[in-house]
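Colleague: Next input, structure requested:
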Amino acid sequence: MALVENIQSNEARISEAMPGDYFALLKPRVMSLVVFTAFVGMMLAPGSINPLIALIAILAIAVGGGASGALNMWYDADIDAVMTRTKKRPIPAGRIAGGEALAFGLVLSVFSVLTLGTLTNWVAGGLLAFTIFFYAVIYTMWLKRSTPQNIVIGGAAGAFPPMIGWAAVTGGISLESVVLFLIIFLWTPPHFWALALFKLRDYDMAKVPMLPNVAGERHTKLQIVAYSLVLAVVAVSPWPLGLAGPVYGAVSILLGLNFLRHAIAVWRMPDGDATMVPAKKLFGFSLVYLASLFSVLLGEALVMKVLAG
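Modeller: A predicted model of the protein is given here:
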């Protein structure tokens, strides 16, 4: 309660936040994933782009991703204040006023979209604008508090960056960029539901209807296995589509089987398990999984560009 009162009292004054507090508003860990996957999409796209323009485009996408994070933290300050993993964020901790975070997020949103659209094309700029809107409004303001399917639908926001990177080069959307989108989209539910299993009490206290809180652990575990199976299949598809080579094909198969092994371990975990070790292992491996897939895609793309001269 004291944390919530602290947030409200800070609305009436100008905060004395440090630069690091504003950087924290950008959700740098999430932003790093946005930057990396957007860059991979850019490198995989056919055609070429001026290196300086590419750098500015990646920075614009990063700023847009960060703006989404700031708007999310502004709206979710009440939830963040009661959850152990988020209560030290700048707004609930009282280091930044909510109004400042809102203004910061809006300014960065406009700046990032205008920069990307002007320097590359308005397909990419429009996708970035839609991504920010989807995450801040559709997911944060609507889905997160209203449905246990919040992370399924809302996960689309985190899946757009490689498509934006692709569009920045090509000016359009293709089947290949949709596949990159689908890999992240399908990865998101098992990743976050694993987290929700061992942070169930936090979400319950915050009254966020995550799947384990609403449908129970058994149903959540079954959904994790189902999504993991579909993900393992879809993640191999860049190989037969010609977007990736046999190295990626072999790595994606091995990683997919390992992901599925972790998911099955979660499914076999007794309901109410106090340790939640399998869920924690799946959550940790899911980060390695996605980073590894996109790293191999990037490595193959760079090799092909070098060989092509």
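
Colleague: contacts and neighbour counts: CA atoms only from here.
Modeller: Noted.

Colleague: Surely I58 touches G41?
Modeller: No: between I58 and G41 there is no contact under Cα atoms under 8 Å: 10.7 Å.

Colleague: Verify the contact between A60 and T115 for me.
Modeller: Yes: using Cα under 8 Å, A60 makes contact with T115 at a distance of 6.4 Å.

Colleague: So for the two, which sits in the more crowded spot?
Modeller: Set A60 next to T115 and count neighbours by other Cα atoms under 10 Å: A60 wins out with 25 against 18.

Colleague: To check against the first, give me the structure of this:
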Amino acid sequence: MPAIEMSNPAALPADWRDILALTKPRVMSLVVFTGLCGMLAAPVTPPLALGFTAILCIALGAGACGALNQWYEVDVDAKMRRTAKRPLPAGRMDRDVALQFGVGLGAFSVLLMGLATNWLAAVLLAVSILFYVLVYTVWLKPRTAQNIVIGGAAGAFPPLIGWVAATGRVDVLPLLLFVIVFLWTPPHFWALSLFVRSDYAAAGIPMLPVVAGPQNTRRQIFAYSLVMTAAALAPWPMALAGPIYGISAAILSLVFVVLAARVMGNRSTEPAQMGPEKHLFAYSVFYLFALFMVLVVDRFLA
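Modeller: Alright, predicted model coming up:
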């Protein structure tokens, strides 16, 4: 879409749904949930108003990441069927508006977090936003097949931020939660990227399935699922969580590994619509929700 068309207000029938789409609400929901669980798992529960404000700041920060990601990748999104109908590539919104919205939302979320909770949580939120936008979106994603591995750190910050917002300090358990999300991201995202490999190839994005091929990607999915399982189980033997969490994590992770093994065993060059990759991707979302939920349940029933 030529820049002159995208900056023409007469050609921009944007509404509130386009503003919402800029924030990537489906991604935001998982970010908010893990942030909330990190807060609830902490030994100190903040007052309701402050807790709500902290989670709101995490949500706003995630929304800022989504908006700035779409502002920067508008040309890439226009080349992919999965993203071509987003507000910017579809021409329903001015690109400058998306930039101003993203920067404003991010700055406001960090400032409000610092004023409402503590400045350590605000710094971590700022680092997560800058890491996602500058390190992942601008630097890693267009240059290396390991983009989602390193860039996954951005999505691993919320439980740590939630914990720090409640306690004002960094402890071992939230660091483990960070590691779990960090290790969960590659198998989760690669399962999806196997499905949309042709989109990434058309857009010139060096995702692992494009660069290394489906079989290598499937092997790495399985390898990461094993390491992720070890991290997910670690809080129990380290006495940071009880048996409710430990047993649940073992069962949930076993299912994850079995599904990853099925992905690794698939020899198809083009994943089927309801094949093992799709099953793993769907389960991986449930897995993270369930794992963090049982951690909170374990904390309150211990």
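
Colleague: Please state their TM-score.
Modeller: The TM-score (TM-score structural alignment, normalised by the length of structure 2) is 0.96; 300 aligned residues with a Cα RMSD of 1.4 Å.

Colleague: More neighbours: I58 and G41 of structure 1, which one.
Modeller: Per other Cα under 10 Å, whichever of I58 of structure 1 and G41 has more neighbours is G41, with 29 against 24.

Colleague: Spit out the contact partners of that one.
Modeller: Neighbouring residues of G41 of structure 1 by Cα atoms under 8 Å, 6 or more residues apart in numbering: P161, P162, M163, I164, G165, W166, S177, L180.

Colleague: Tell me which residue of structure 2 matches up with the first one.
Modeller: Mapped onto structure 2 by TM-score structural alignment, P161 of structure 1 lines up with P158.

Colleague: how far away is that match from D94 of structure 2?
Modeller: The gap separating P158 of structure 2 from D94 of structure 2 is 30 Å, by Cα to Cα, to the nearest Å.

Colleague: Who has more neighbours out of these two?
Modeller: Set P158 of structure 2 next to D94 and count neighbours by other Cα under 10 Å: P158 wins out with 33 against 22.

Colleague: How about the contacts made by that one?
Modeller: Applying Cα under 8 Å, 6+ apart to P158 of structure 2 gives the contacts V31, V32, T34, G35, G38, I58, L125, F178.

Colleague: Would you check which pair of these lies furthest apart?
Modeller: I58 and F178 (14.8 Å; Cα to Cα).

Colleague: More neighbours: which of those two?
Modeller: I58 (32 against 25).

Colleague: Hmm, A126 and the more buried one touching each other?
Modeller: No: at 10.1 Å, I58 of structure 2 and A126 do not qualify as touching, with contact defined as Cα under 8 Å.

Colleague: and for I58 and G41 of structure 1, which residues touch both?
Modeller: By Cα under 8 Å, 6+ apart, the residues touching both I58 of structure 1 and G41 are G165.

Colleague: Find the nearest non-adjacent residue to the alignment partner in structure 1 of P276 of structure 2, please.
Modeller: Counting by TM-score structural alignment, P276 of structure 2 lines up with P278 in structure 1. Distances taken as Cα to Cα, 6 or more residues apart in numbering place V266 nearest to P278 of structure 1, at 5.1 Å, with adjacent residues excluded.

Colleague: and the one you found, what pairs with it in structure 2?
Modeller: Aligned counterpart of V266 of structure 1 in structure 2: V263 (TM-score structural alignment).

Colleague: That match: neighbouring residues, count only.
Modeller: Neighbours around V263 of structure 2, by other Cα under 10 Å: 26.

Colleague: Now do the helices in the stretch 201-302 of structure 2.
Modeller: Ranges of helices in the stretch 201-302 of structure 2, per DSSP state H, counting those that start in this stretch, are 208-212, 214-233, 243-265, 276-301.

Colleague: To N69 of structure 2, which of those lies closest?
Modeller: Distance to N69 of structure 2, taken as Cα to Cα, is lowest for helix 208-212 among the helices of the stretch 201-302 of structure 2, at 19.7 Å.

Colleague: corresponding residues in structure 1 for the closest one?
Modeller: Residues 211-215 of structure 1 are matched to helix 208-212 of structure 2 when aligned by TM-score structural alignment.

Colleague: what's the answer for stretch 221-238 of structure 2, then?
Modeller: Against structure 1, stretch 221-238 of structure 2 falls on residues 224-241 (TM-score structural alignment).

Colleague: Show me the contact partners of that stretch.
Modeller: Residues outside stretch 224-241 of structure 1 that contact it (Cα under 8 Å, 6+ apart): 176, 179, 182-183, 186-187, 189-190, 193-194, 244-246, 248-249, 252-253, 255-257, 259-260, 263-264, 267.

Colleague: repeat that for 6 Å
Modeller: I183, L186, P190, A244, G245, G249, S252, G256, L260, A263 (Cα atoms under 6 Å, 6 or more residues apart in numbering).
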